[in-house]
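Visitor: Sharing a model prediction with you, sequence too.
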Amino acid sequence: MAAFEIGLIALGAMGLLVMGGLYVPIALILCSFAGMWAIKGTPLLAAKMLGLAANDAIASYFFGVVPLFVLMGFIVSETGMGRDAYDVANALTRRIRGGLGVGTVMANAIFAAITGISIASAAVFTKIAVPEMRRHGYTARFSVGVVAGSSVLGMMIPPSLLLILYGLLTEQSIGDLFLAGVGPGLLLAVLFALGTILLAFAAPGYVGRNLGQGGEEMTARELIAKGLPITGLIAIVLGGIYLGFFTPVEAGAMGAIGALAIGIAKRRIGWAALWRVLVETGLVTASVCFLIIAAQMYSRMLAFSGVPATFGDMAAGADLGRIGLILLYCAIVIAMGMILDSSSIMLILVPLMLPIIQPMGIDLIWFGIVTVLAVEIGLLTPPFGISVYVIKSTLDDDSISLGDIFAGAAPFALMMLAALGLIIAFPSIATGLLGR
């Protein structure tokens, strides 16, 4: 049997295993090992080659960004900075119709700039924002929808765990990916805010009628007290990277130290909370490590089988062009988002696509932004929609169903599609800050 045929069988088997409920990294490792065994003819050689792939996957110095940024995100969540961000954002937008919704978007954007984890944003703002919006006259469907929609900013606005994962998978500069994520992240935040205001005027039955002014008046001193620590942390992490003071790894360490110092100064974190944060960080880091090892093994098996090269030749022969290929790729990513989580989609598709797009001269930084945005749309689409399930599990309200949350998130998924179209049509939105 030819190596190409073995690769196709391995791909099909992996799909069946995943659809059957097997954990994606385990499916990747099993099919990679079986595929390498069939290609090389000996299990010993297959095991050695996959062992080298596993070592190469996490031996890099830059893998250190994962535990450090995850640690910073958990400390920020534990110390209540999400509530501070929400209070500041609402104080600035309270006089706008739909202001609490806009404030939620702003707060999520601020929170994203210091955590990079969408699921954390969804959990935090479900507890903070949904009760406040309901109290001020917003409908249940819109209240959960704006939280679900704006939570995805955590994976686009740097620092982003998905951008870090993409950088490790493709060996691209994480600093460049962070910089490229600024424009698309701000574009998404602006679209969400404008869409919220437009919905408040055009569809009051959906957003809420007779909306009261959201939030409370805050003095300048209160605004500074709540906003300054968050602003300082963002400046240390992102400013340090962009101005060349820190590498991404060093910036993650400084961010974790800064977040811990703020938590101690505000007396919001004790030994029990710190232990909980460290355990959660270890669990997430181990999970991400396992994902990256599995992806590296899968990538090696694909390379030996010749599947990506053959698919690349087929794409070139089909004369789809760059835009046609990217649109087809995005459609596949979004469709997979209906049944798989974000990291699993990237683990499966990025190693497959990389050898196809590199000969075409496609900017891998721009491709990473397109990939992450398309993947994030899957967080809001049924039947999987992991952000929706996080919100449902966090809500203390049985009257709000999963269907209500999916329906509330639908307008924001459409806005994300619009943003994706703009970034594909105008790549400079992502690459402009890099001078490309």
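Guide: That came in fine, so what should we check first? Residues are numbered from 1 along each chain as shown.
Visitor: use CA for all of it now, contacts and neighbours both
Guide: Noted.
Visitor: Okay, Leu161 and Phe69: tell me how far apart.
Guide: 8 Å (CA to CA, to the nearest Å).
Visitor: Also Trp37?
Guide: Distance of Trp37 to Phe69, given as CA to CA: 37 Å.
Visitor: How about Gly408?
Guide: 30 Å.
Visitor: Name the residue in these two with the higher neighbour count.
Guide: Taking neighbours as other CA atoms under 10 Å, Gly408 and Phe69 compare with Phe69 leading, 30 against 26.
Visitor: Hmm, that one is touching Pro248, no?
Guide: No - using CA atoms under 8 Å, Phe69 is not in contact with Pro248; the gap is 9.2 Å.
Visitor: and Val284, which of the three is it?
Guide: helix (DSSP: H, G, I helix; E, B strand; the rest coil).
Visitor: need the contact list for it.
Guide: Counting by CA atoms under 8 Å, 6 or more residues apart in numbering, Val284 touches 67, 70.
Visitor: do the same with the one 5 residues further on
Guide: With CA under 8 Å, 6+ apart as the criterion, the residues that contact Cys289 are Ile58.
Visitor: do the same with Leu278
Guide: Neighbour list for Leu278: Leu71 [criterion: CA under 8 Å, 6+ apart].
Visitor: which SSE is it in?
Guide: Leu278 is located in helix 271-305, with elements delineated by DSSP states H and E.
Visitor: Only the buried residues of that helix, if you could.
Guide: By 16 or more other CA atoms under 10 Å, the buried positions in helix 271-305 come out as 274, 277, 281, 285, 288-305.
Visitor: quick one: that helix to chain centroid distance?
Guide: 15 Å (CA atoms, centre = their mean, to the nearest Å).
Visitor: Who's the closest spatial neighbour of Ala120, skipping the chain neighbours?
Guide: Nearest residue to Ala120, sequence neighbours excluded (CA to CA, 6 or more residues apart in numbering): Ser77, at 7.3 Å.
Visitor: Hmm, the one you found is touching Ala123, no?
Guide: No - under the criterion of CA under 8 Å, Ser77 is not in contact with Ala123, lying 9.6 Å apart.
Visitor: let's bring in a second one:
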Amino acid sequence: MEWYAFLGSFLGLLAILLVLRVPVAWAMLGVGTLAAFVLYGGVEPALNQVSLSVLNSVTSFTFTAIPLFIFMGEVLFRSHVAQEALDEISIALRRLPGKLSMVAIGGGAMFGLLSGSTLANTALFGRTLLPQMESRGYDSRLAAGSILASGGLAMILPPSALAILWGGIAQVPIGPLLIAGIVPGLLMTAGYAVVVLVWSRRGGDGPTEYVGRRSLGEALRSGVRRALAPGLIIAIVLGCIFFGLATPTESAAIGASASLLVGVTLRRFGLRELRDTCVGTLRTTTMIFAIVLGSTLYAQLMSFSGATRGLVESVTTHVSGTAAMLVVIMLVLLVLGAFIDQVSIMLVTAPLFMPIVDAFGWNPVWFSLLLLINLQIANTTPPFGMSLFVMKGVAPHLSMGTLYRSVLPWIASDCVVLLLLAVFPSLVLFLPGLMLT
């Protein structure tokens, strides 16, 4: 079978299963097993390949950081440390225009770590913050748009579970990839803040909410009590990675231990919370690792069949310009993001895109950041962005037209950031270049 026939058949059958709502892990394992039978010409060699792929896929030390970071987030959530930090941010913003939209953006980045999914993040804040904003007179487009945009920060700012997952699958160094997300994440945050302020100046945030003044001493005491601990944990984790004191996995272990110590010290974390944390961590980790099982088999089959080599040769022959190739890849990601979630896209595209990255001599960390931002844009792009339908599910009173209009300013902001990073790679690579290894 020619490589293009194999690749088309594999992806076509996988797409059918995903449309039928078969979980992506089982869809990839099922199609991969069937493809192994075709390629290896027998049951025994095919099952040997499948078993070897399954055994080798999740034994990488790199992937250990994922459950540890998820555990850290779960502990901060179950002990209410994260919620208090978010409340303190809300109080500190006082009369800043669009305060709740700002909280949605910051909270989206914080709670995105717990789920590892922008879609889950959208559902969570759609149920909690959206009613609050609407009850205070916020424009529905500003309220919904800020929640839909918030998931983008969870994918970029460290520690990002999805960035770690992509790094492990695409063989991109995890430490530099996490640190590289700081500047793009801050640029996205600044862009979102500009959108909120401009929209609020036009009356989109409703009547001004009265917030009593606090003395400087009260503000400092409250900030230290409610926000210092999680801030220090994140600073220690990133500092260990940046200064080469620990690997990302070791830093994740430090963060998990520190968050557990904070919860116990504050007497907010008992046996019941520990049980819930372990169950939540196990559930999310199992889902992610099950997907990795299928993706590893898929990558090996693409290589063995010659599909990866054939695709790279075909692409480099017909698209010679670096900028043109980058635009093609970004457009493909936008189209895929309209129909399937980010994790599925990562697993499907990594074995196909990374050889192209090598062929064109692109920095893999730089390309990975562009990919992550693009996936967030695709997830909220009308008419088929998946986050739009999640928001419609949790807020059925909002029309699809309203949701489409709500995301346009945020998409424009992300596109500006994406263009800046594409034109000036140093914005992405500056901090990783300063890392001590």
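Guide: Looks like it came in fine. Not measured: the values here are computed from a predicted model.
Visitor: List the TM-score for the superposed pair.
Guide: Once the chains are overlaid, their TM-score stands at 0.89 when taken by TM-score structural alignment, normalised by the length of the first structure; 431 aligned residues with a CA RMSD of 2.7 Å.
Visitor: just to revisit the earlier point, and the residue nearest to Ala120 of the first structure, how many neighbours?
Guide: Neighbours around Ser77 of the first structure, by other CA under 10 Å: 21.
Visitor: One more: Ile128 of the first structure?
Guide: When neighbours are counted by other CA under 10 Å, Ile128 of the first structure registers 16.
Visitor: Can you tell me the centre-most residue of the second structure?
Guide: Note on the second structure: the residue nearest the mean C-alpha position is Met155, at 2.7 Å, using CA atoms, centre = their mean.
Visitor: show me the residues around the nearest residue in space to that residue that is not next to it in sequence that make contact.
Guide: The shortest distance from Met155 of the second structure to any non-neighbouring residue, by CA to CA, 6+ apart, is to Leu162 (6.0 Å). Neighbour list for Leu162 of the second structure: 116-117, 155, 343 [criterion: CA under 8 Å, 6+ apart].
Visitor: circling back: which residues are common contacts for Leu161 and Phe69 of the first structure?
Guide: With contacts taken as CA under 8 Å, 6+ apart, Leu161 of the first structure and Phe69 have Gly116 as neighbours in common.
Visitor: show me the contacts for Ser200 of the second structure.
Guide: Ser200 of the second structure neighbours (CA under 8 Å, 6+ apart): 97-98, 206.
Visitor: what about 6 Å?
Guide: 97-98 (CA atoms under 6 Å, 6 or more residues apart in numbering).
Visitor: And for Ser32 of the first structure, the neighbour number?
Guide: By other CA under 10 Å, the residues close to Ser32 of the first structure number 28.
Visitor: Tell me what angle the strand or helix carrying it forms with helix 271-305.
Guide: Using DSSP H and E, Ser32 of the first structure maps to helix 24-40. Here the directions of helix 24-40 of the first structure and helix 271-305 differ by 30 degrees (axes from the mean of the first three to the mean of the last three CA atoms, to 10 degrees).
Visitor: can you pull the buried residues of helix 24-40 of the first structure?
Guide: 24-39.
Visitor: and what of stretch 74-84 of the first structure?
Guide: 74-79, 81-84.
Visitor: So Leu372 of the second structure, which state does it fall into?
Guide: Going by three-state DSSP, the secondary structure assigned to Leu372 of the second structure is helix.
Visitor: so how far is Ile182 of the second structure from it?
Guide: 13 Å.
Visitor: what does Phe10 of the second structure give?
Guide: 37 Å.
Visitor: do Asn48 of the second structure as well
Guide: According to CA to CA, Asn48 of the second structure and Ile182 of the second structure sit 42 Å apart.
Visitor: picking up where we left off before, out of the buried residues of helix 24-40 of the first structure, the closest to Gly240 of the first structure would be?
Guide: Pro25 (33.9 Å; CA to CA).
Visitor: residues touching that closest one, list them.
Guide: For Pro25 of the first structure, the contacting residues are 291, 294, by CA under 6 Å, 6+ apart.
Visitor: As a check, name the ranges of all strands in the stretch 251-400 of the second structure.
Guide: For the stretch 251-400 of the second structure, applying DSSP state E, counting those that start in this stretch gives no strands.
Visitor: can you pull out the helices in it?
Guide: For the stretch 251-400 of the second structure, applying DSSP state H, counting those that start in this stretch gives helices covering 271-305, 307-318, 322-337, 342-360, 364-379, 386-394, 400-423.
Visitor: deepest of the ones you listed, which one?
Guide: Among the helices of the stretch 251-400 of the second structure, helix 364-379 has the highest mean neighbour count (mean count of other CA atoms under 10 Å), at a mean of 24.
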